[in-house]
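1. Pasting a predicted model and its sequence here:
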Amino acid sequence: MNDKQKQRSREDIPEALRDSPVPPTPTSSSLNPKWMIIGLAGVIMIVLGTLGIMRLVSSLSQTNTVSVEPTPSPSPTPEPETIENILGHLPYEEADPSQLKAITNDGRIKLRKKAADSFLQMQGDARASGIILTAISGFRTVQQQEYLFFEIKRQRNQDTRKRAEVSAPPRYSEHHTGYAIDIGDGKLPATNLSENFEQTPAFRWLENNAAKYSFELSFPRNNIQGISYEPWHWRYVGDTDSLKTFYEAQQLQNRPSSEENTVN
């Protein structure tokens, strides 16, 4: 379009409209606030809905997961306690002399006080029944046991294992405890420290009555320690200490016993 045509076109526009400004293009500032709020709320709802769906999916995933607990490993089987012993004899500590009480008039034979009182009561009751219970040996020191084990072994030409069947090595004798006593029949002294003692009235009385005074036979036939049968050897088990001292022997394995007899 040339200049003349432009001039003619302008002249065709009414004068009232010719100089009117062009209406401005609407901007974002002119948007309705109501619609802005609605739009923002929609966005928030979409975000919240998305988060809710994600949580639901996560919860379902955890619910459907099977929890497998690890299988506990088996506990190791404890090893059986090993009891120190020498050829079936258990170790014993030597009683304190202050814990001992004489049971003979000469004071030579002693036991722990409770054992001594119980034996004297038993001896008196037996005498009332016409039975004479004679105390042959009670508490022994380690030194005394050394003589009985090693010197008698030498005199009898015994090997160590055979000697241990009939006598305890030093530090392994029940007599060290002050609870053990060798008993004889006062009317039949020839049976003292012999298996023949079981044929005496004194032994039969002990079998029937010794338990009343808390005495028991230490080495019956076929005892679990494998010690020779000793019908004369008794021990006091009337308190906790004596029970603990002697019943550890129950944990030993059975061993064959010998029928040879002498002082243990």
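-> Ah, there it is. Residues are numbered from 1 along each chain as shown.
2. contacts, neighbours, all on C-alpha from now
-> Noted.
3. residue boundaries of the helices in this protein?
-> All helices of the chain, identified by DSSP state H, fall at 3-12, 15-18, 33-63, 113-128, 142-146, 152-155, 160-164, 201-209, 240-247.
4. of all those helices, which lies closest to residue 230?
-> helix 201-209 (11.2 Å; Cα to Cα).
5. residues contacting the closest residue to residue 201 other than its chain neighbours?
-> Closest residue in space to residue 201, ignoring its immediate chain neighbours: residue 131 at 7.0 Å, by Cα to Cα, 6 or more residues apart in numbering. By Cα atoms under 8 Å, 6 or more residues apart in numbering, the contact set of residue 131 is 185, 186, 201, 202, 205.
6. again, but for residue 136
-> Residue 136 neighbours (Cα under 8 Å, 6+ apart): 109, 181, 182, 183, 184.
7. before we move on, the earlier item: will you turn the helices of the chain into JSON lines that also has mean neighbour count?
-> Below are the helices of the chain laid out as JSON lines (neighbours: other Cα atoms under 10 Å):
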{"stretch": "helix 3-12", "mean neighbour count": "10"}
{"stretch": "helix 15-18", "mean neighbour count": "9"}
{"stretch": "helix 33-63", "mean neighbour count": "11"}
{"stretch": "helix 113-128", "mean neighbour count": "18"}
{"stretch": "helix 142-146", "mean neighbour count": "15"}
{"stretch": "helix 152-155", "mean neighbour count": "13"}
{"stretch": "helix 160-164", "mean neighbour count": "17"}
{"stretch": "helix 201-209", "mean neighbour count": "17"}
{"stretch": "helix 240-247", "mean neighbour count": "13"}
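8. Residue 146: what's it in contact with?
-> With Cα under 8 Å, 6+ apart, residue 146 has these contacts: 169, 170.
9. let's bring in a second one:
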Amino acid sequence: MDNLIRIPETQATHADGDDLEEALVPLEHLRHFREDALPDDIPEAFREVVHPRPRPWRQQRWVLFLSLFSLGVLAFGFGVGLNLVPQRLNPTGAAASSARPANATGGNNEQPGAASPAADTLLGHLAYAEAPADSLKAITEDGSLKLRAAAADKFLAMQADARAAGVELVPLSAYRSLQDQEHLFFDVKAARGQNPTERAEVSAPPGHSEHHTGYAIDIGDGAQPDTNLQFSFADTAAFQWLQENAAYYSFELSFPKDNPQGVAYEPWHWRFVGDRDSLETFYKAHQLRQAAATNPQ
């Protein structure tokens, strides 16, 4: 028995062809067995080989493509939506501005002396309403010249300070009614043989004069009356004093050189812009005129 070895049944066969669970084999017969058939080894035919399953790359590519395409569609739709929302809220800037009330102070009531909401112009002059009679205050001893109360007080203070500085500011014209303006425009035009365009360069048509508002005043130099309502007034001490000091009393030159209205230079014509109503009266009129020129009907 020392020269025998037991082998598994898978490596031994009975002489009759029946498989045995184990058999005794002489040692010398071991040379007939392969080295890899020893009991410690697993026959190659019985090894379980795991082959990796191929990944479905084509299917993954389709999924990736569809995902990217969907994201692109969503991004495009979002961008279009952002562009459309402002247009829905405000289709045109002009429409939005036209929806706003002309009176920025609220409500539909116009302030006395305010410009026409349509900002209509005639021969380069803006439209203005007449000041109420009870809002006027005299600035001369005889009461012939009047301004709105706030403007009158400031002018009288300015006149007194100028007098203290040796300059005599003389009021030549202040508030004018429509009737007064009709005379100045039509009667003087006829007397001078002027056409409407020529007359409008130095005098506004009725309903379009700043003097209607009770805030405008024509000023002369008491020391040089010959310069009254003349371009030469710009060379007087009164004009120089006004240029340096009028703003302290809330007066400004209405028609400087090269003014946008195209009205002739009038160094004697000044207007008060020292309270809310006066400021809105003149500056709203100019803004409406500019808007009408930019967006003609």
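-> All right, it came through fine. All of these numbers come straight from a predicted model, not from anything done at the bench.
10. TM-score for these two?
-> For this chain pair, the superposition-based TM-score is 0.68 by TM-score structural alignment, normalised by the length of structure 1; 193 aligned residues with a Cα RMSD of 2.3 Å.
11. before we move on, back to that, which pair in the contacts of residue 131 of structure 1 spans the largest distance?
-> Between all members of these, the farthest pair (by Cα to Cα) comes out as 186 and 205, at 13.0 Å.
12. In structure 2, what residue corresponds to residue 102 of structure 1?
-> The alignment partner of residue 102 of structure 1 in structure 2, by TM-score structural alignment, is residue 138.
13. State the distance from that match to residue 147 of structure 2.
-> Counting by Cα to Cα, to the nearest Å, the gap from residue 138 of structure 2 to residue 147 of structure 2 is 6 Å.
14. and those two? which has more neighbours close in?
-> More neighbours surround residue 147 than the other of residue 138 of structure 2 and residue 147, with 28 against 18 (other Cα atoms under 10 Å).
15. Could you find the counterpart of the more buried one in structure 1?
-> Checking TM-score structural alignment: residue 147 of structure 2 goes with residue 111.
16. same check, this time on residue 194 of structure 2
-> Using TM-score structural alignment, residue 194 of structure 2 pairs with residue 158 in structure 1.
17. Please look at the match of residue 102 of structure 1 and residue 144 and confirm they touch.
-> Yes - counting by Cα atoms under 8 Å, residue 144 is a contact partner of residue 138 of structure 2 at 7.1 Å.
18. what about stretch 223-242 of structure 1, how long is it end to end?
-> End-to-end distance (Cα to Cα), stretch 223-242 of structure 1: 18 Å.
19. which residues touch residue 169 of structure 2?
-> Residue 169 of structure 2 is in contact with 159, 162, 163, 219, 220, 221, 222, 238, counting by Cα under 8 Å, 6+ apart.
20. Apply 10 Å and report the result again.
-> Applying Cα atoms under 10 Å, 6 or more residues apart in numbering to residue 169 of structure 2 gives the contacts 155-156, 158-163, 218-223, 237-239, 241-242.
21. Trace residue 240 of structure 2 over to structure 1, please.
-> Using TM-score structural alignment, residue 240 of structure 2 sits opposite residue 204 in structure 1.
22. hang on, isn't its match packed against residue 197?
-> Yes - shown here, residue 204 of structure 1 and residue 197 form a contact pair, counting by Cα atoms under 10 Å, at 9.3 Å.
23. What count of nearby residues applies to residue 227 of structure 1?
-> That count, for residue 227 of structure 1 with other Cα under 10 Å as the rule, works out to 28.
24. Touching, it and residue 86? I think so.
-> No - using Cα under 10 Å, residue 227 of structure 1 is not in contact with residue 86, being 11.4 Å away.
25. what residues are shared contacts of these two?
-> 164, 168.
26. At which residues are the strands of structure 2 located?
-> With DSSP state E as the criterion, structure 2 has strands at 4-8, 22-26, 121-122, 125-126, 136-138, 146-148, 169-173, 216-221, 251-255, 266-272.
27. which residues sit in contact with residue 220 of structure 1?
-> Counted by Cα under 10 Å, 6+ apart, residue 220 of structure 1 has contacts 226, 227, 228, 229, 230, 231, 232, 233, 234.
28. Most neighbours among those, which one?
-> Of those, with other Cα under 10 Å as the count, residue 232 tops at 30 neighbours.
29. Might one say that that one is in contact with residue 204?
-> No - if you go by Cα under 10 Å, residue 232 of structure 1 and residue 204 don't touch, sitting 11.3 Å apart.
30. What is the equivalent residue in structure 2 for the residue nearest to residue 201 of structure 1?
-> Checking TM-score structural alignment: residue 131 of structure 1 goes with residue 167.
31. Distance check, the residue nearest to the spatial centre of structure 2 against residue 285 of structure 2.
-> By Cα atoms, centre = their mean, the mean C-alpha position of structure 2 lies nearest to residue 93, the distance being 9.4 Å. Residue 93 of structure 2 is 20 Å from residue 285 of structure 2, where distance means Cα to Cα.
32. do the same with residue 248 of structure 2
-> According to Cα to Cα, residue 248 of structure 2 stands 23 Å off from residue 285 of structure 2.
33. what does residue 61 of structure 2 give?
-> 68 Å.
34. Also residue 162 of structure 2?
-> As judged by Cα to Cα, residue 162 of structure 2 and residue 285 of structure 2 stand 31 Å apart.
35. cool, residue 123 of structure 2 as well?
-> 15 Å.
36. More neighbours: which of these two?
-> Between residue 123 of structure 2 and residue 285, residue 285 has the larger neighbour count (other Cα under 10 Å), namely 23 against 17.
37. close enough to count as contact, residue 212 of structure 2 and residue 129?
-> Yes - look at residue 212 of structure 2 against residue 129 with Cα under 10 Å: they come within range, at 6.3 Å.
38. Compare the two (neighbour count), which wins?
-> For residue 212 of structure 2 versus residue 129, the count of surrounding residues by other Cα under 10 Å is larger for residue 212: 25 against 22.
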